[in-house]
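Undergrad: here is a sequence together with a model predicted from it:
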Amino acid sequence: MCGGRGTRLAAPVEKPLVEVCGRPMFDRIVEALRASRVETVHAVTSPHTPETRTRASELGVHCIDAPGAGYVSDLGFALDRVSRPVVTVVADLPLLTPDHVDAVIEAAEGRSLTACVPVGQKRTLGSSLDDSLVFDYRGRAVCPTGLGVVGPDTEADPNSEHTEADPNSEHTEADPNSEHTEPEDTDSTVYLTTDFRLALNVNRPRDIVLAEDRCE
């Protein structure tokens, strides 16, 4: 997802093209997705990000030109044009790795899932936080990372769904730093991780510094 205005970042280039450790965030996301189990990568651009669209074409990434009416609206527009299940990821998650993507795919088992981090971790790191996205998960304040899976039977953005899944299904934790939900009664689930790399979304200038301090 790379069609937002990125006004909070106040950068001289479009937000997905902001460099972290010498490379545009968009390039880093594409590389991580291509090295993962994802079969096809689409860039969901908008009238707000024409240069990102150009960069996507240079990298051989197919573009879906959304209206630019906001994240949820543009995601819905894109979902109507791809097959599901589909991995969704925002372009401001520059420390994303193929292992993160594969872990979420494995945990989702084809259903909808959203990767979340504890709010306390973002605050400890000093990473920007959108309070409107914070919700309670088992007595703990958490927020979406921007990485998720939309399953075949759901219409909603997994990053705005916070219910849990079928009690008869089995789930595997991806790594010792991640806690997958114990499923309950719907097809949407939360994947809770304490991996700091998923807690760093670049929304403000300070976030660039934090991410660059942690580049591998």
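TA: Ah, there it is.

Undergrad: going forward, measure contacts between C-alpha atoms and count neighbours the same way
TA: Noted.

Undergrad: for the nearest residue to A66 once chain neighbours are set aside, give its distance to A141.
TA: With CA to CA, 6 or more residues apart in numbering as the criterion, A66 has its nearest non-adjacent residue at 4.9 Å, and that residue is S46. S46 sits 32 Å away from A141, going by CA to CA, to the nearest Å.

Undergrad: structure two is appended below for comparative analysis:
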Amino acid sequence: MNALLMCGGRGTRLDSATEKPLHEVGRRPMLDRVRTALRRAERVSRVHLVTAPGAPRTARHAAETADPHETVIDAAGEGYVADLGRALDDPRVSTPALTVAADLPLLAADAVDDICNHYAALDPEPTATPSLTVCVPTALKDALGVSADTTRAHGGRELAPTGVNVVGRVADDEGGGDDPPSGDPDAGESDTTPEYDERLYVTHDARLAVNVNRLADAAVAERLGAEGR
């Protein structure tokens, strides 16, 4: 499966001296930590680094350090959903595609493979390739002490998006088209159409619950990373 690593955000709420994807956790930029997880994942065949003008240092870092299994896609910086749509339109990207935010410094290859395996086991009906939104219980974020700015109610529980999703191909009367989910913890819920087949995957994996949006979140990531979680 292709992976789209969304790394075009400046991250003003983080109040960091550098752009959000380059903020260091465990002395390594978060972007590079996520890249390592994706490279090591058995179910990921290629990683596309989606950059934007609002984070020029990140774009330069991505271009200078891309390995043979990575592609840099320059988006317009018109917002997470628009940039994701532009990346999905790139002929080098195939769907279904895994989308990952760059603010998950604790992400690991086995967690990525678990998500891909869960997606592969989905019932394809009613659409040929549904999309998957990965969430954690908001209570888990509260227990870890990290922020949860966007939540949604489902099945009597309050859930928070992780910033990891799988975008499928929507089957419609025209023969199909890509309809990306929001996927961004900062973007709010997506406006879906009746043709959009979204499935939810709820995980209790703490490594997927730590999105670094603020310095306090980064401190939690440092602590949990030191503990090997």
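TA: Great, that's in hand. From a predicted model like this one, the values you see are computed outputs, not experimental measurements.

Undergrad: returning to that earlier point: of S46 and A141 of the first structure, which one has the most company?
TA: Just comparing S46 of the first structure and A141: by other CA atoms under 10 Å the higher neighbour count belongs to S46, 23 against 14.

Undergrad: what lines up with that one in the second structure?
TA: Structural correspondence for S46 of the first structure with respect to the second structure (TM-score structural alignment): A52.

Undergrad: these two touch, right, its match and G77?
TA: Yes - between A52 of the second structure and G77 there is a contact under CA atoms under 8 Å: 4.7 Å.

Undergrad: any shared contact partners between the two?
TA: Shared contacts of A52 of the second structure and G77, defined by CA atoms under 8 Å, 6 or more residues apart in numbering, are found at G8, D83.

Undergrad: now do the same for K15 of the first structure: its match in the second structure.
TA: K15 of the first structure maps onto K20 in the second structure, by TM-score structural alignment.

Undergrad: ok, that match touching D32?
TA: No - using CA under 8 Å, K20 of the second structure is not in contact with D32; the gap is 11.9 Å.

Undergrad: okay, those two: which has more neighbours?
TA: K20 (27 against 18).

Undergrad: dump the residue contacts of the more buried one.
TA: K20 of the second structure makes contact with G9, R10, G11, T12, L14, M30, D103, according to CA under 8 Å, 6+ apart.

Undergrad: please report the distance of the last one from K20 of the second structure.
TA: Taken as CA to CA, the spacing of D103 of the second structure relative to K20 of the second structure amounts to 7 Å.

Undergrad: shared neighbours of the two, which are they?
TA: Listed contacts common to D103 of the second structure and K20 are M30; contacts here mean CA under 8 Å, 6+ apart.

Undergrad: which stretches of the second structure form helices?
TA: For the second structure, the helices defined by DSSP state H occupy 30-40, 56-65, 80-89, 109-120, 138-144, 215-226.

Undergrad: per the alignment, I73 of the second structure corresponds to what in the first structure?
TA: So I73 of the second structure corresponds to I64, using TM-score structural alignment.

Undergrad: what number of residues lie near R13 of the second structure?
TA: Counted with other CA under 10 Å, R13 of the second structure comes out at 11.

Undergrad: equivalent analysis for R86 of the second structure, please.
TA: With other CA under 10 Å as criterion, R86 of the second structure counts 16.

Undergrad: my read: it touches G77, true?
TA: No - judged on CA under 8 Å, R86 of the second structure makes no contact with G77 at a distance of 10.0 Å.

Undergrad: I'd like to know which elements the longest strand belonging to the second structure is packed against.
TA: When the second structure is parsed with DSSP state E, its longest strand is strand 157-167. In terms of contacts (3 or more CA pairs under 8 Å, 6 or more residues apart in numbering; DSSP states H and E), strand 157-167 of the second structure is packed against strand 97-101, strand 131-137, helix 138-144, strand 152-154.

Undergrad: about what we covered before: which residues touch the match of S46 of the first structure?
TA: Listed by CA under 8 Å, 6+ apart, the contact partners of A52 of the second structure are C7, G8, G9, A59, D74, A75, A76, G77, D83.

Undergrad: now, of the residues you listed, which are buried?
TA: Applying 16 or more other CA atoms under 10 Å to the contacts of A52 of the second structure, the neighbour count classes C7, G8, G9, A59, D74, A75, A76, G77, D83 as buried.

Undergrad: closest to V164 of the second structure out of those?
TA: Closest approach between those and V164 of the second structure, by CA to CA: C7, at 12.9 Å.
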